[in-house]
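1. Fold the following.
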Amino acid sequence: SEAALKYFLLGIVASVILLYGMTLLFGLTGQTNFIAIAKELAKQKIDATLAVAMLMIIVGLGFKVAAVPFHFWAPDVYEGSPVPVATYLAAGPKAGGFAAIIHLFPVALASVKPAWAMVFAALAVLSMTVGNFVALAQNQIRRLLGYSAIAHTGYLLIGLAVADQIGYSSMIFYFFVYSLAALGAFLVVLATTERGIGESVTDFAGLHKRAPMVAFAMAVFLFSLVGLPPLAGFMGKLFLFSAAVKSNLIWLAVVAVLNSVVSFGYYVTVIRQMYLAPPVIDKAMPISAPLYLSIMLIVAAIIVLGVYPTAFLSIINL
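-> All right, here's what the predicted structure looks like:
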């Protein structure tokens, strides 16, 4: 399909840019071990080659996590892919991209931390703002979730802008709770499309009458993505925004809070359709047992992590 071809070709370009940046880094240091690279760079002055290498690595990994302005593939791929594939894309590539970033930059590029932290702060603002404001204009649920994913990349990048252990730990926790909510939302879309319901936001009209628990689950997922208490998304944003404030990035925390307010506008549109709009068909919508169980387990996890996040936080040493 067109979406698959676009993702494949752009992925190749991003990978080439990433590899070229890493090649430049190897040329500067002669090392492949991150700690050894850091030691070599500490002996050198920051020059144009190092700046180009760092920026190329950011561009390559920025594509993987769908950060603005490297996000152009994401909405079309989310919309054009089969729902199970889109479900994977909601978190899978982000996990790999952020894992690479959090291992590479704080260790190998520690000597130029102020430079890359500033770049990630700028990307965070761009991703949050573009993702949320463009999502406001979307009428197709998967495209809406695609732009939402871009906005959440922006929130996650706050942890890298903070560039300390609290920021990294907050980012890991937020990525986990975001992934749960995004996965749950796409599973609901999968459940509805299996029963012939369209993918327009208006196609969710009256869902609470046809499948009350599925509508409730979708509301939980969307409210968690907004960051409303007592759900896990609230705790994730609280930790990230607090980390920004503690690092004197108050302006970044304010931008993030304002963007969260904006995001409420498009998430609540879906919820309004499910609960206030009359259903086109009044017939109950059956859901397969495995899919229903998966959705409800994610709902439980989001509620538990929102009320009692310390169990997971102890694992990542927040």
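2. hey, let's count contacts and neighbours off CA atoms from now on
-> Fine.
3. Phe186 touches Thr87, doesn't it?
-> Yes: using CA atoms under 8 Å, Phe186 is in contact with Thr87, at 5.4 Å.
4. helices and strands around the helix or strand encompassing Val119, which ones?
-> Element membership of Val119, judged by DSSP states H and E, is helix 113-135. Counting contacts by 3 or more CA pairs under 8 Å, 6 or more residues apart in numbering; DSSP states H and E, helix 113-135 packs against helix 92-108, helix 141-162, helix 250-276.
5. To check against the first, give me the structure of this:
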Amino acid sequence: MFTLPFDLLLIFTVASPILGWVSPKQYRAKICGVFAAAALVVVGVALFGLYQDVVANAAVYLPSNALNFATLRVDALSIFMTAIFLGLGFAATIYSIAYVENSGRTPFYFTLILALISGMVGIVFAGDLLALYVFWELMSISSYALVAFFKEEGTPIEAGFKFLIMSAAGSATALFGISLIYGLTGTLNFEGLVAALSGATPNAWIYLAAVFVFVGFGVKTAVFPLHTWLPDAYSAASAPISAILSGIVIGPGVYALAKVFFTAFLPIQTAWTLAFAVLAVVTMLIGNITALRQTDLKRMLAYSSIGQVGYMLIGFAAASQLGLTGTFLQFFNHALMKGCAFLCAGAIIYRLGSRDISGMQGVGRKMPLTAFAFAISVAALVGLPPLCGFPGELTLFSSAVQADLTWLGVALLLNSVISAGFYLRIVYVLVQPVSSPAVEKIKESPLLMLIPILALMVLIILFGVWPDPLVNFAGDAANALISLGGNP
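-> Now for the predicted structure:
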């Protein structure tokens, strides 16, 4: 119906709850978790086959399918984004087996994870704005449910509802912007948009459509001032879901903004590049400065994710191949770094029963592997070499300087210094002598939690020491977008 990787993902999503219902209750978490993880591996293998077709043909097209509402266009950018979704989704799924073992709703949990990833893959495979919007809603509905999944704790319900209200308003706003684009061009196909608007004279309707699209997709991306849902959602959700939300759910928002602005809104590029430059600085500062004041570990990580979004917007402001390479590279690295950090935080909270940073003195002495992985992940988030955060931030800095936006590069460096302040504070607390009976009683993370944590840590180090394959992959993704819309 679609492509083999996407078809398999949808089939596994439908099969997941059925398998859970027929599985013995005492083994349900392990069976459903292993099934979901295996499903993502199978989809990854199928994705590699599709990647070979993309290499040979630059892009793979699928005309109107059986549902008769959409076209798909798969290029290097689609493959790049999907690889991130599948990779972090796999790590979070393995981690979740131990995390949800005592939950009575295990089949629904893993089904929602697969549905969430299906929606994200659909977004980056979409060849037109209608298909993108339909899959955007699939991703959104799944994410609302996952944030509020552990409703017994109370806070997730409130956070999930806030997330629902803001995201639904954003989706409606995006739909209105899409309708304006259709009214201007008579098409929703991305290549058709480029043809219809290339050389067009800027007018008020194009600017209005750009504002609505930015606000609509900017909510999920958590760009200032549309970020207020994020700290509550990330801190209230379970640790593996926080890792997915922070690590990869912002990706479809970044992707959607890039895809639309670098195709439909090229006639007003001068205006939106300046707007993105200002938003990048404000988003960085708001996220990082607010993170400095947090005493809750997960809320601190949540606010720092807002700062990372500001970093990614630098590539939009630079509006160049180098800038887009930096944005996609930073997103890939952010998925590894923040995914690892949230999984470590979840393991600490799972053992300690508290999210208060001041009560974590000595945790590193009781959970040395988890604490070490956390230290590596936050060092990478600061941008220290030789970890994977350094190449991404260096590329973004270089793109800003190349675009005569040196002040934007300086803002990036300043925010890296600010982020070091709150990250190092946590590491310092973790390595202090044990100061409470609660910490004295804890032990290292469960094995199923520790395996994905250490795997992500290894990748953080590997792509820092040997970044060339990743930089080239991100460059191919950037070139795919540029070739679609023409050189920005």
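6. Now the TM-score, please.
-> Taking TM-score structural alignment, normalised by the length of structure 1 as the basis, the two superposed chains have a TM-score of 0.96; 318 aligned residues with a CA RMSD of 1.4 Å.
7. before we move on, the earlier item: what's next to the helix holding Val119 of structure 1, contact-wise?
-> 54, 67-69, 105-106, 143-145, 147-158, 160-163, 252, 255-256, 259, 262-263, 266 (CA atoms under 8 Å, 6 or more residues apart in numbering).
8. Map Ala258 of structure 2 onto structure 1.
-> Matched to structure 1 by TM-score structural alignment, Ala258 of structure 2 sits across from Ile102.
9. and what of Leu424 of structure 2?
-> Using TM-score structural alignment, Leu424 of structure 2 lines up with Val268 in structure 1.
10. Quick one: the helices and strands packed on helix 113-135 of structure 1 as TSV, columns for mean neighbour count too.
-> What follows is these, written out as TSV (neighbours: other CA atoms under 10 Å):
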stretch	mean neighbour count
helix 92-108	17
helix 141-162	28
helix 250-276	18
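11. Serialize these to TSV and add fields for distance to Leu225 of structure 1.
-> Converted to TSV, those look like this (distance: least, CA to CA, whole Å):
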stretch	distance to Leu225 of structure 1
helix 92-108	16
helix 141-162	8
helix 250-276	8
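12. center of structure 2 - which residue?
-> Central residue of structure 2 (CA atoms, centre = their mean): Ile248, 2.0 Å from the mean position.
13. what lines up against that one once you look at structure 1?
-> Using TM-score structural alignment as the criterion, Ile248 of structure 2 maps onto Gly92 of structure 1.
14. What number of residues are in the vicinity of the counterpart of Lys246 of structure 1 in structure 2?
-> Counting by TM-score structural alignment, Lys246 of structure 1 corresponds to Gln402 in structure 2. By other CA atoms under 10 Å, the residues close to Gln402 of structure 2 number 15.
15. How about Gln402 of structure 2: what's its closest non-neighbour residue?
-> Ala318 (7.8 Å; CA to CA, 6 or more residues apart in numbering).
16. which residue in structure 1 lines up with that neighbour?
-> Structural alignment (TM-score structural alignment) places Ala318 of structure 2 against Val162 in structure 1.
17. Would you confirm that its match contacts Phe241?
-> No: judged on CA under 8 Å, Val162 of structure 1 makes no contact with Phe241 at a distance of 9.8 Å.
18. residues contacting the match of Ala258 of structure 2?
-> Residues near Ile102 of structure 1 by CA under 8 Å, 6+ apart: 160, 168.
19. That one and Leu109 of structure 1, how far apart?
-> Look at Ile102 of structure 1 and Leu109 of structure 1: by CA to CA, to the nearest Å, they are 11 Å apart.
20. Look at the counterpart of Ile268 of structure 2 in structure 1 and say how many residues are nearby.
-> Applying TM-score structural alignment, one finds that Ile268 of structure 2 aligns to Val112 in structure 1. Look at Val112 of structure 1: counted by other CA under 10 Å, it has 19 neighbours.
21. Tell me which helix or strand the residue lying closest to Leu226 of structure 2 once chain neighbours are set aside sits in.
-> What sits nearest to Leu226 of structure 2 in space, not counting adjacent residues and going by CA to CA, 6+ apart, is Val219, at 5.0 Å. Val219 of structure 2 is part of helix 204-221, with elements assigned from DSSP H and E.
22. whereabouts in structure 1 does that helix align?
-> With TM-score structural alignment as the criterion, helix 204-221 of structure 2 aligns to 48-65.
23. What's Leu448 of structure 2 aligned with over in structure 1?
-> So, by TM-score structural alignment, Leu448 of structure 2 is matched to Pro290.
24. sec struct for its match, please.
-> helix (DSSP: H, G, I helix; E, B strand; the rest coil).
25. re earlier: what about the match of Ile268 of structure 2, distance to Phe223 of structure 1?
-> Distance of Val112 of structure 1 to Phe223 of structure 1, computed by CA to CA: 38 Å.
26. go on, Val245 of structure 1?
-> Using CA to CA, Val245 of structure 1 is found at 24 Å from Phe223 of structure 1.
27. Which one's more surrounded, those two?
-> Ranked by neighbour count (other CA under 10 Å), Val245 of structure 1 and Phe223 place Phe223 first, with 22 against 16.
28. surely Lys338 of structure 2 meets Ala375?
-> No: under the criterion of CA under 8 Å, Lys338 of structure 2 makes no contact with Ala375, lying 11.5 Å away.
29. which of these two has more neighbours?
-> Higher neighbour count among Lys338 of structure 2 and Ala375: Lys338, with 29 against 22, using other CA under 10 Å.
30. State the distance from the more buried one to Ala411 of structure 2.
-> Distance check for Lys338 of structure 2 against Ala411 of structure 2: by CA to CA, it reads 21 Å.
31. Which residue in structure 2 aligns with Ala121 of structure 1?
-> Using TM-score structural alignment, Ala121 of structure 1 pairs with Ala277 in structure 2.
32. Next, count neighbours for that match.
-> Taking other CA under 10 Å as the criterion, the count of residues near Ala277 of structure 2 is 23.
33. That one and Val121 of structure 2, how far apart?
-> Distance from Ala277 of structure 2 to Val121 of structure 2, by CA to CA: 28 Å.
34. same deal with Lys338 of structure 2?
-> The spacing between Lys338 of structure 2 and Val121 of structure 2, counted by CA to CA, is 20 Å.
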